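J.: The sequence and its predicted three-dimensional model are supplied below.
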Amino acid sequence: MTQPPIDLASLSPELLRGKVAMVTGGGGGIGLATARMLMHAGARVVSVDLAGRSAAEGAESIECDLSDSAQVTRLFAAFDAAHKQLDMLVHAAGTTRDGVSWKMSDEDWRSVLSVNLDSAFFLARQAVPRMRSSGGGAIVLIASINGERGKFGQTNYAASKAGLIGLGRSLARETGKFGIRVNVISPGLIETEMTSGLPEVDRQRAIDETVLGAAGQPEDVAAVAMFLTSPLSRHVTGQVLRVDGGQLIA
């Protein structure tokens, strides 16, 4: 079973009116759903992704390898040329290279840590001064329940997502005095391109772990990201919010 899509027409276009958001991984999955949802709520969105992936209609698109510090620096220079402020950053870009630890290559380990975790640090290092100068902002990092519980065959992925949780909480402590809120979303099984290659037996096992009996949609995560970037969560920071259908309580 899979949850039905969320009707974006029900969102108020005034909630994020006048705000500017940067969304990574905006060419698909959770990033694309988040970009669309933030735009429906009134925000201007800059979608960041690798070459060849289309952004949400109406979003500005910038190509960038987020694992490269120099490219992230150039990304923000391009952003500054077009925008006077950065109010929200949602980091949804990520990758997997699964394999048991004793057979994992250095490249498979390093590439996943670099794309998933190093990128978040590079982005935050650029975003925080900009948000600080404009009086505050909101950062949301997309982790995973596998970063909380571990997962067979995903030592690299689980380590990178656990790192995002520690990074997010540390950033929240560092930046709260500047009016910047930092939170982490920890999804379970979400129907995306990344999870579409799962063997059916593994997919069904993950669904059976939930108490809702269903896989989530990218919009389920995007809705929480919208909440965490909006004034509705003005007193929420340093938190990890699970969007997992109850997988970790089942």
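T.: Structure received. Numbers count the residues shown, from 1 in each chain.
J.: C-alpha only now, for contacts and for neighbours.
T.: OK.
J.: All the helices of the protein, residue numbers only.
T.: Applying DSSP state H to the chain gives helices spanning 29-40, 69-82, 106-113, 119-133, 146-149, 155-175, 200-209, 218-229.
J.: May I see the buried residues of the third one?
T.: Put plainly, it is helix 106-113. Along helix 106-113, these residues count as buried under the neighbour rule (16 or more other CA atoms under 10 Å): 108, 109, 111, 112, 113.
J.: Next: the fifth one.
T.: Of the residues in helix 146-149, 146, 147, 148 count as buried by neighbour count, 16+ other CA under 10 Å.
J.: Now do the nearest residue to the first one once chain neighbours are set aside against residue 123, distance only.
T.: So that's residue 146. Leaving aside its chain neighbours, residue 146 sits nearest to residue 158 (5.3 Å; criterion: CA to CA, 6 or more residues apart in numbering). Distance, residue 158 to residue 123, using CA to CA, to the nearest Å: 20 Å.
J.: before we move on, the earlier item: now, of the helices of the chain, which is deepest in the fold?
T.: Of all the helices of the chain, helix 29-40 has the most neighbours on average by mean count of other CA atoms under 10 Å, namely a mean of 26.
J.: another structure for you, compare them:
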Amino acid sequence: MDERTAKLTLKNISKTFYDRQGEHPTIADVSFEVYDNEFLVILGPGLCGKTVLLNAVAGLERPTSGHVFLNGRELHGTDPTICMVFQKKAIFPWKTVMQNVEFGPKMRGVPKAERRKTAQKFIDLVGLQNFENSFPHELSGGMKQRVGIARAYANDPELLILDEPFGALDAQTRYSMQDEIIRIWKSEKKTIIFVTNNIEEALYLGDRIVLLSRQPASVKEIYSIGLPRPRDMLSADFLELREKISANMDITV
């Protein structure tokens, strides 16, 4: 039995959508735990239901059945201690980097001096110092994602969910951001759920990988990744795990 502390527990989560054409089951009886300070990766083929599952965790989508627990407390909607970073860069285009990052604390009524100090800490942490007064249209794609990550961390979340945040980036920027998110995670000791359909990315980042089936998504396997960090994508151990997971991953048709 794993004796680590469960930060998040999913029990028998299912989701079915209904329309004039009938029922559309998207998630089927998904159960797993996410441990405190863990970097957990959810891996699955495209359009298998990963985002719907994340939305259920974050309270943005009510599951048809099942339960979500955070620190042993059942959730029945959105929770301010859960933050999400999306693939689409959901930052305010009319606000500067500083204004975007301090937005959450501002909405909570944190005094200006305190929220500026917090925002500056995370702007520095993601490597955007000297860009505090820049607007999103003046930033690259990777820099915009850094703003989103800094904004999420400024809210001091219990759980940070990243929904394919690097999927729209070019390969070089994506590799760089993978290293950056690990560096930030090690620094801040937050529990992270990271979603991807890329096996190499999952293996490079995750403490464990929850492999989902094609839609309706169910848990096919949970892999504990014992590879030391930083990880070498060309090492024999990495390639062996990649082959093992690849052979078990459903192909979208």
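T.: Perfect, thanks for sending it. Just so it is clear, the structure is predicted and the values come from calculations on it, not from any experiment.
J.: TM-score them against each other, please.
T.: Comparison of the two superposed chains (TM-score structural alignment, normalised by the length of structure 1) gives a TM-score of 0.34, and 145 aligned residues with a CA RMSD of 6.0 Å.
J.: thinking again about what came up before, reformat the helices of structure 1 as CSV; add distance to residue 91 of structure 1.
T.: Formatted as CSV, these follow (distance: least, CA to CA, whole Å):
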stretch, distance to residue 91 of structure 1
helix 29-40, 8
helix 69-82, 13
helix 106-113, 14
helix 119-133, 7
helix 146-149, 16
helix 155-175, 10
helix 200-209, 24
helix 218-229, 10
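J.: Out of the ones you listed, flag the one nearest residue 139 of structure 1.
T.: helix 218-229 (7.1 Å; CA to CA).
J.: can you state the direction angle for the closest one and helix 29-40?
T.: 60 degrees (axes from the mean of the first three to the mean of the last three CA atoms, to 10 degrees).
J.: Show me what helix 218-229 of structure 1 is packed up against.
T.: Based on contacts counted as 3 or more CA pairs under 8 Å, 6 or more residues apart in numbering; DSSP states H and E, the elements that helix 218-229 of structure 1 packs against are helix 29-40, strand 137-142, strand 180-187.
J.: Would you format those as CSV with distance to residue 48 of structure 1 included?
T.: Listed next are these as CSV, based on distance: least, CA to CA, whole Å:
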stretch, distance to residue 48 of structure 1
helix 29-40, 9
strand 137-142, 14
strand 180-187, 19
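J.: Of the ones you listed, which is nearest residue 73 of structure 1?
T.: Across these, closest to residue 73 of structure 1 is strand 137-142 (CA to CA), at 17.6 Å.
J.: Residue 31 of structure 2 is in what secondary structure piece?
T.: Residue 31 of structure 2 is part of strand 22-35 when elements are defined by DSSP states H and E.
J.: Can you name the next helix or strand after that strand?
T.: Heading C-terminal from strand 22-35 of structure 2 (DSSP H and E), you reach strand 39-43.
J.: Does anything pack onto that next one? Which helices or strands?
T.: strand 191-196, helix 199-205, strand 208-212.
J.: which residues in structure 2 form helices?
T.: Counting by DSSP H, the helices of structure 2 are 50-58, 97-101, 103-107, 112-125, 141-154, 171-188, 199-205, 236-248.
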